[in-house]
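> I need the structure of the sequence given here:
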Amino acid sequence: MTHLVQQLVIHGLTLEGQRFRPSDWAERLAGVMSQFRPAGSFGGHITYSPYVVPVVLDEVRCVVVDKRLRELEPLAWKFVCDFATDNHLQVTERDLEPPSPAE
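The predicted model follows:
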């Protein structure tokens, strides 16, 4: 049985449809959250957390937040949710099947 990966997507568009500024907001937010990682993982180099990743979807900067962050660190989850709310950003949720392991 495969478990769906539940994600929150914070879009770089305000509720009014305007692009959110500054243009590197997604990278900044993901950078602040880079310390939150799965137990036992080590980020030897400066890398993003696998739970908070900046992406571009349909030509809009976004941050994809894995909902497992909520259990790992509730205050970090609250921080990203409050960021979206405080800045009036569009948010969607999605469920993805995890990638199949390489054969």
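
> all contacts plus neighbour counts: C-alpha atoms, from now on.
OK.

> what's the regular element (helix or strand) spanning residue 11 in contact with?
If you go by DSSP states H and E, residue 11 is part of strand 5-14. Residues from elsewhere that reach strand 5-14 (Cα atoms under 8 Å, 6 or more residues apart in numbering): 19-20, 26, 60-68, 84, 87-98.

> helix or strand right after it?
Following strand 5-14 toward the C-terminus (DSSP H and E): helix 25-32.

> before we move on, the earlier item: now the strand holding residue 11 against helix 25-32, angle please.
Interaxial angle of strand 5-14 relative to helix 25-32 (axes from the mean of the first three to the mean of the last three Cα atoms, to 10 degrees): 130 degrees.

> give me the number of residues near the closest residue to residue 19 other than its chain neighbours?
In this structure, residue 19 finds its nearest non-sequential neighbour in residue 13, 4.6 Å apart by Cα to Cα, 6 or more residues apart in numbering. By other Cα atoms under 10 Å, the residues close to residue 13 number 19.

> and for comparison, fold this next one:
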Amino acid sequence: MVSSTAKEVFIQGITRDGRTFRPSDWAERLAGVMSSFRPGGPQPGSHLGYSPWCIPTTLNGVKCVVVNRELRDYEPMAWDFCINFAKDNDLQVAEACLLPELPRQG
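Below you'll find the model as predicted:
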């Protein structure tokens, strides 16, 4: 269950019983489907990049999709699609905040 105050939800490519979710490019596929949902709406060529509200990434070796709460405010059905994707595939979901990377020194 996702709380109504979550800023970001991490859909992790690990099932509740600990198996790695397949296919291996699931995160990119899910984020690709959500590419047109973005601030200002879809623009010409917006399908060529990911939405800032649905970003595929890898954390600690686990594929994830970070879904921002703003997607829910903009298009509740798109948010529900992502959350239901996680439920339907028995994927682990965590609420967190994605921090920007610090510049490397040295």
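
> and the strand holding residue 11 of the first structure, how far from the chain's centre?
Centre-to-centre, strand 5-14 of the first structure and its host chain are 7 Å apart (Cα atoms, centre = their mean, to the nearest Å).

> show me what counts as buried in it.
6-14 (16 or more other Cα atoms under 10 Å).

> again, but for stretch 80-95 of the first structure
For stretch 80-95 of the first structure, by 16+ other Cα under 10 Å, it's 80-81, 84, 88-91.

> measure residue 15 of the second structure to residue 22 of the second structure for me?
10 Å (Cα to Cα, to the nearest Å).

> next step: the buried residues of stretch 80-95 of the first structure restricted to helices.
Mapping these onto helices (DSSP state H) picks out 80-81, 84.

> and which of the buried residues of stretch 80-95 of the first structure is nearest to residue 38 of the first structure?
residue 80 (17.4 Å; Cα to Cα).

> so who does the corresponding residue of the second structure for the closest one touch?
Matched to the second structure by TM-score structural alignment, residue 80 of the first structure sits across from residue 82. Counting by Cα under 8 Å, 6+ apart, residue 82 of the second structure touches 30, 67.

> for residue 82 of the second structure, give its distance to residue 49 of the second structure.
18 Å.

> count of residues packed around residue 100 of the second structure?
Residue 100 of the second structure, neighbours per other Cα under 10 Å, totals 6.

> that's a strand at it, yeah?
No: read with DSSP: H, G, I helix; E, B strand; the rest coil, residue 100 of the second structure is coil and lies in no strand.

> quick one: residues contacting it.
With Cα under 8 Å, 6+ apart, residue 100 of the second structure has no contacts at all.

> ok, back up a step: from the buried residues of stretch 80-95 of the first structure, which is closest to residue 52 of the first structure?
The closest of the buried residues of stretch 80-95 of the first structure to residue 52 of the first structure turns out to be residue 80 (Cα to Cα; 9.1 Å).

> hmm, back to that, okay if I get the ones in helices among the buried residues of stretch 80-95 of the first structure as a markdown table plus distance to residue 55 of the first structure?
Converted to a markdown table, these look like this (distance: Cα to Cα, whole Å):
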| residue | distance to residue 55 of the first structure |
| --- | --- |
| 80 | 15 |
| 81 | 17 |
| 84 | 16 |
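
> alright, I will stop here.
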